[in-house]
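> Sharing a sequence plus its predicted fold:
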Amino acid sequence: MRMKDVEVDSKGNINLNTKEIPNPCIVVISKDTAKMTELPAFADTTIKTHQGKVVRVKWNEGEDF
């Protein structure tokens, strides 16, 4: 699984150290859950939602020819 859980404290805060995070990356927040993943070098990344909730993150990767 590519997406890694990001800790959310009891107040709903997220604490991220940008020096320890891979670049480029995305953080997706839905409901009371946060997940992070590194973005591939060549890809389309699609975030699908349903009824206001994230249900899927999809990658369509490619390679330079």
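It's in. Residues are numbered from 1 along each chain as shown.

> going forward, measure contacts and count neighbours with C-alpha atoms only.
OK.

> Now for residue 3: which residues touch it?
35, 36, 37 (Cα atoms under 8 Å, 6 or more residues apart in numbering).

> with these in mind, which one is nearest to residue 18?
Proximity to residue 18 was ranked across those by Cα to Cα; first place goes to residue 36, at 12.2 Å.

> so where does residue 34 fall, helix or strand?
Secondary structure assigned from DSSP states H and E places residue 34 in strand 33-38.

> That strand - contacts with which helices or strands?
Counting contacts by 3 or more Cα pairs under 8 Å, 6 or more residues apart in numbering; DSSP states H and E, the secondary-structure elements packed against strand 33-38 are strand 4-6, strand 25-30.

> here comes the other one, which I'd like you to weigh against the first:
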Amino acid sequence: MRLKNIPFKEGKLNVDIENEDMPFVVVYCQGEAKLTYLPNHGETKVITHQGRVKRVKFDEGEEF
């Protein structure tokens, strides 16, 4: 799975952005935070339903 759990305490989320050299997204829903890196090319969609995140969909396409 591409999404990694991010542990946090006391309502504070710490992500070290100094060591990251790729673009990334943090998704927070229902007390859980998850981080995923974005692909070099393609689309990444966050699918929601009734105010909750249901899935994160990656469409990197095909090379011709």
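Done, it's in. Source: prediction; values computed, not measured.

> got the helices and strands packed on strand 33-38 of the first structure as JSON lines, with distance to residue 51 of the first structure and mean neighbour count columns?
Below are those laid out as JSON lines (distance: least, Cα to Cα, whole Å; neighbours: other Cα atoms under 10 Å):
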{"stretch": "strand 4-6", "distance to residue 51 of the first structure": "22", "mean neighbour count": "14"}
{"stretch": "strand 25-30", "distance to residue 51 of the first structure": "11", "mean neighbour count": "14"}
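
> quick one: the aligned partner of residue 7 of the first structure in the second structure from residue 25 of the second structure, how far?
Mapped onto the second structure by TM-score structural alignment, residue 7 of the first structure lines up with residue 7. Distance of residue 7 of the second structure to residue 25 of the second structure, given as Cα to Cα, to the nearest Å: 15 Å.

> ok, the nearest residue to residue 46 of the second structure once chain neighbours are set aside - how many residues close by?
With Cα to Cα, 6 or more residues apart in numbering as the measure, residue 56 is the residue that lies nearest to residue 46 of the second structure, at 4.6 Å, once sequence neighbours are left out. Residues near residue 56 of the second structure, counting by other Cα atoms under 10 Å, number 14.

> and residue 56 of the second structure, what element?
For residue 56 of the second structure, the host element (DSSP H and E) is strand 52-59.
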